[in-house]
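[1] What follows is a predicted structure for the sequence shown.
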Amino acid sequence: MTTVSVSVETEPDLVAEYRPGASSVFASPRGTLLAEGTYFAVPPSGRPDGLADLDRRVRAVLGVAEAAGHPVRAVVGAVPFAPGGRDHLVVPMRLRRGAPPSAGQAMRAAGTVGILGLRPAPEPARYAEAVARAVRHIDAGAYTKVVLARSLRVDAPGFDPAPVVRALAAGEPSAYTFGIDAGGGRTLLGASPELLVSRRGRRVAAHPLAGSAPRSADPAEDARRAAALLRSAKDRHEHAVVVDAVAGALRPHCAELSVPAEPTLVRTSTMWHLGTVVAGTVADPGVSALALATALHPTPAVCGTPTAAARAAIGELEAFDRGLYTGMVGWVDAEGDGEWAVTIRCALADPAGLDLYAGAGIVAGSDPAAELAETSAKLGTMLAALGLAAESADVA
C-alpha cells in the first residue's frame, strides 16, 4: 500500500512555528515533526486496558485516512500511564518534517511568566514518608522496585507553552522535546531524555535510563558525581532490572538483539543518568513502532517490578493521578516506522497554569532524603525553563 505521511520538503526550524492549540510538535535528535490541525482523532478504547487494542485502533484510523485520500498517513500524540486512561492521538491535517533542534536555536523563556503560587503534591515531607513506606514494603517482599512521583502545581493564568517548548528544545537538543495538544485547552510539554523505542525500516532501538544523580555547577564535583553514579551498586542494580525488562519485551519481536553488558553515562543539563542502548532487527516488518512501544510500556523505570504490584503501590502511595505523565509520546506512520519517548521531565498546562512532574525509583536501601533531592533536581529542569530556578527550594 502506498503511503504519503509527511511533506516532501525538510524545513529548518519547525519548533519556532509551534502554536499551542493549533499544532503539536515532537523534536528528537533524528528530526522534528510539526502536526497542524486534526483530520481524525483515534477513538477511545472500549476495553479496561486501552493498550490492548491501541495498535489496532491506530491502524484502523490510518486506513480511514488512506481510503479518504488524505495525504497524511501518520498519527502523533500521547498515551497515558494507566491502562484505563485516555490517549490523545490524531491524524493531523498537515504534517511537516524539519531538522533536529540545535543548541541556542530557540529563544529562552526566563522571566516571562507571572506566578501566583507553587503547590507541591504531596508536600516534601510526605513524599519522604511515602518513600520510607515503600522501602519497608520492599524489605517485606511485596515488590522489588516502585517508582514514586511528585507533582508541582504552578498557578500561572495565561501561561503560554510555546516559548517554554522552544527553550527546552534549545537547552536539550539531544532530548525528545514535545508540545502535544491534550484537548480541553491543555498542552502536554516537556523534554524527555529517554527513548522508549524507535523503528526505522526493520531496525529497532530503545534507550532505557535508570539510576540518576544531580549535576553540579562545579566541574570537579560534577565529574565526581558522575563517577560515583557509574560505580554505585544500588543504581547499577536498578538500571540492570530495567534493561533486562526492556530486552525481554523486545526479544520476542526481534530476529536479533544487542544488549551491552555495561551502562554508559547520559548527561542532561541538570542530571546524570545510567543508560544502555538496546538495538536489534524486527523479525516481522508488520510489527509497528507503536506495537513495540505498547509491549514495553510501562518499563520498570517509570513503574517498578513486578508491574502489577508496583502499580498497586503507586495507587496507594502517590497523592495525584499521573494522567499522561510516565506514559509515552511520539508518532507512528502507516508503514510502522515511528519514535516514542517516555513522558518524563514534563508538564501539563491549562489556562490557569500547569502541573509539573518528577519521580524516582525506590529499591531496597533507597534513602528518602536522597530520593526527595533527586525529584527536586528533576523538577528544576522545568522550573528553569520557566525562569523559576531561584524558587526551586520551595519544592525541595
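    Cool, the structure landed.

[2] Please count neighbours and contacts with C-alpha atoms only from this point.
    OK.

[3] Nearest residue to residue 132 in space, ignoring adjacent ones along the chain?
    Leaving aside its sequence neighbours, residue 132 sits nearest to residue 368 (Cα to Cα, 6 or more residues apart in numbering; 6.0 Å).

[4] which residues sit in contact with that neighbour?
    128-129, 131-132 (Cα atoms under 8 Å, 6 or more residues apart in numbering).

[5] which one of the residues you listed has the most neighbours?
    residue 131 (27 neighbours; other Cα atoms under 10 Å).

[6] Show me which positions of stretch 42-53 end up buried.
    Buried residues in stretch 42-53, counted by 16 or more other Cα atoms under 10 Å: 42-45, 50-51, 53.

[7] and what of stretch 342-361?
    Buried, per 16+ other Cα under 10 Å, within stretch 342-361: 342-350, 353-361.

[8] what's the answer for stretch 226-243, then?
    Using 16+ other Cα under 10 Å as the test for burial, stretch 226-243 gives 226, 229-230, 235-236, 238-243.

[9] and which of the residues you listed is nearest residue 148?
    Among the buried residues of stretch 226-243, residue 238 lies closest to residue 148 (Cα to Cα), at 14.1 Å.

[10] before we go on, here's another structure to hold up against the first:
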Amino acid sequence: MDTQHTHISLFSAGDDFLLCKGIYQRVKGSLSHGDLVTKINQALANAANDGLDNPIVIGAIPFHSEQQCNLIIPLQYQKLNQQQVLELFSKNKKDYQVVSQQEVPNQTEFCHAVEQALAKFARGSLEKVVLSRTLQVELDTHIEPQQIVSQLIEQNPKVYHFLIPTENHGYLLGASPELLLEKQADSVISHPLAGTIKRSQDPIECEQNYRYLQNSEKDLHEHSYVANQIGKALGPYCNTLAVPEVPSIVATANLWHLASRIEGQLESEQIHIIDLLNAVHPTPAICGTPTALAHQTINELEPFDRGLFTGSVGWCDLQGNGQWAVTIRCAELSGNKLCLYAGAGIVPASTPLAEYQETGAKLQTFLNALNP
C-alpha cells in the first residue's frame, strides 16, 4: 500500500468536481495488453477490503496504448461544486511571471512536417493525420498546480478540468472540451470534436467564423472521420447507437468546434468503460485515419514523445462506470516549468500556416490561464 497523503487529484464535468486526496495505490498496466480491467478491479477490491469507501481509480492513459498508464486509487475523495473548488484552490495565491517560451518544433519545422504529410496524401492511402507541437514555458518561481487549475476553471468553466499527479513528482493539468466516453449502467455517451476555428472579440468576425466552420467542406470532412469511426468502434457493444448525421457547433472560451454527441445503449451493464476506451482509442480526432498509417506518420514527423497528451483522462469505479475526456488543452508541470501541447488535424485540403495558427489558438487556452 502507498499511503502518500499530500497528493491532490481532480476531475470535473460541468459543475460536478471529483476532488481526491492522497494515494492508496498506483495501478500499473497499459491499455493495449488486455488485462488493465482485471488489474483495476483487483486493486479496487483490495482497497474496499482495506476499508476505503466506494474506491475509484483516477488518472490518465497515454496516447501510445502500449505505454504505462498513470492511474491511482486515492485515499479519499469528495464531490464538490465549482465554487467550492475555486475557494479551496484560490488560497495562498502568489504572483509569478513567464520568463521564457520555446516552441518544439518551431513554426518552420511544424510547417515542414505538414508539407511532408500533404505529400504522403498525394502518394498513398493516408487520409488524415494529427500533428502536434509543444511550447516549453518557464516561470520565475515554483507554482502550485492548484493555482493554475483555478485560473483554467475561471476562464473555461464549462469543460472537463483535470489535475493528475504523475510519478516524476509532476502534474498533468488542463481543461479539455472533449468527452471521449461516459458510461453509467448500460448508457454510453461520446462527444468528439474535430474541426476548429478561433472565436473573436469582434462579434461580426466571430459570427463569420461560426458560419465558415458550419459550412467548411474541409472541416466537415475531417469531422466525419471521427464520428463515423467512434460509431463503428462502439457499435459491437451496443443494442442501439445514435450517431448524428450533421455535427453541431460548440464553443469554448477561445474556439468554435464541430461536435457530434453519440449515444448508445450497451448490451450489458457489465461492460467496463476501460474496454470501451480500448475499442475507440485512438480516434481520428487525435491520431488520424487509417489509424496504423497515421500512427506511423506521427512517429516519423513529431520530434517528441506525446506521453499523456492526446490520451484520455478521467475516472472509473468497481461497476465499470466512469467519465474520460480527451487529454487536450493541457500541460505537464514540474516545479517552475510547463510543457504545453496542441495539435491539428491535417487533411489534403490543409495549408501549413493555417494549421500552425490553429495550434496557436489551442495553446492560447492554457496561455491565458498563465496570464490571468
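    Looks like it arrived, so ask away. Since this is a predicted model, take the numbers as computed values, not measurements.

[11] What about the contacts of residue 368 of structure 1, which are in helices?
    128-129, 131-132 (DSSP state H).

[12] about what we covered before: among the buried residues of stretch 342-361 of structure 1, which are in strands?
    Under the assignment DSSP state E, the buried residues of stretch 342-361 of structure 1 contribute 342, 346-350, 353-361 to strands.

[13] ok, so of these, who is nearest residue 262 of structure 1?
    residue 361 (19.5 Å).

[14] Any figure for the gap between the equivalent of that closest one over in structure 2 and residue 363 of structure 2?
    Counting by TM-score structural alignment, residue 361 of structure 1 corresponds to residue 345 in structure 2. Going from residue 345 of structure 2 to residue 363 of structure 2 by Cα to Cα, to the nearest Å gives 15 Å.

[15] and if you look at residue 124 of structure 2?
    31 Å.

[16] Of these two, give the one with the bigger neighbour count.
    Each of residue 124 of structure 2 and residue 363 has its neighbours counted (other Cα under 10 Å); residue 363 has more, 23 against 9.

[17] Excluding chain neighbours, what is closest to that one?
    Per Cα to Cα, 6+ apart, closest to residue 363 of structure 2 is residue 342, 5.9 Å.

[18] Where in structure 1 does stretch 192-206 of structure 2 align, residue-wise?
    So stretch 192-206 of structure 2 sits over residues 208-222 in structure 1, by TM-score structural alignment.

[19] so where do the strands sit in the stretch 101-250 of structure 1?
    117-121, 145-155, 176-183, 186-192, 195-200, 203-207, 209-214 (DSSP state E, counting those that start in this stretch).

[20] looking at the ones you listed, which is buried most?
    strand 176-183 (a mean of 28; mean count of other Cα atoms under 10 Å).

[21] what angle do that one and strand 195-200 make?
    100 degrees (axes from the mean of the first three to the mean of the last three Cα atoms, to 10 degrees).

[22] if I look at the most centrally placed residue in structure 1, how far off is residue 202 of structure 1?
    Nearest to the geometric centre of structure 1 sits residue 343, at 1.8 Å (Cα atoms, centre = their mean). Taking Cα to Cα as the measure, residue 343 of structure 1 falls 24 Å from residue 202 of structure 1.

[23] and what of residue 171 of structure 1?
    32 Å.

[24] Give me the more crowded residue out of these two.
    residue 171 (23 against 19).

[25] Show me what the residue nearest to the centre of structure 1 aligns to in structure 2.
    Aligned partner of residue 343 of structure 1 by TM-score structural alignment: residue 327.

[26] who's in contact with that match?
    The neighbourhood of residue 327 of structure 2, defined by Cα under 8 Å, 6+ apart, consists of 174, 176, 308-313.

[27] nearest to residue 266 of structure 2, of those?
    Closest to residue 266 of structure 2, out of all of these and judged by Cα to Cα, is residue 312, at 20.8 Å.

[28] Now that residue 239 of structure 1 has come up, it's in contact with residue 209, right?
    Yes - look at residue 239 of structure 1 against residue 209 with Cα atoms under 8 Å: they come within range, at 6.9 Å.

[29] Give the intersection of the neighbour lists for those two.
    By Cα under 8 Å, 6+ apart, residue 239 of structure 1 and residue 209 have these common neighbours: 274-275.

[30] Tell me which entries of the buried residues of stretch 226-243 of structure 1 lie within helices.
    Residues from the buried residues of stretch 226-243 of structure 1 lying in helices, with DSSP H as the criterion: 226, 229-230, 235-236, 238-243.

[31] Make JSON lines out of those and add distance to residue 336 of structure 1.
    Listed next are those as JSON lines, based on distance: Cα to Cα, whole Å:
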{"residue": "226", "distance to residue 336 of structure 1": "37"}
{"residue": "229", "distance to residue 336 of structure 1": "37"}
{"residue": "230", "distance to residue 336 of structure 1": "36"}
{"residue": "235", "distance to residue 336 of structure 1": "34"}
{"residue": "236", "distance to residue 336 of structure 1": "33"}
{"residue": "238", "distance to residue 336 of structure 1": "31"}
{"residue": "239", "distance to residue 336 of structure 1": "29"}
{"residue": "240", "distance to residue 336 of structure 1": "29"}
{"residue": "241", "distance to residue 336 of structure 1": "28"}
{"residue": "242", "distance to residue 336 of structure 1": "25"}
{"residue": "243", "distance to residue 336 of structure 1": "24"}
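
[32] I'm done for today, thanks for sticking with me.
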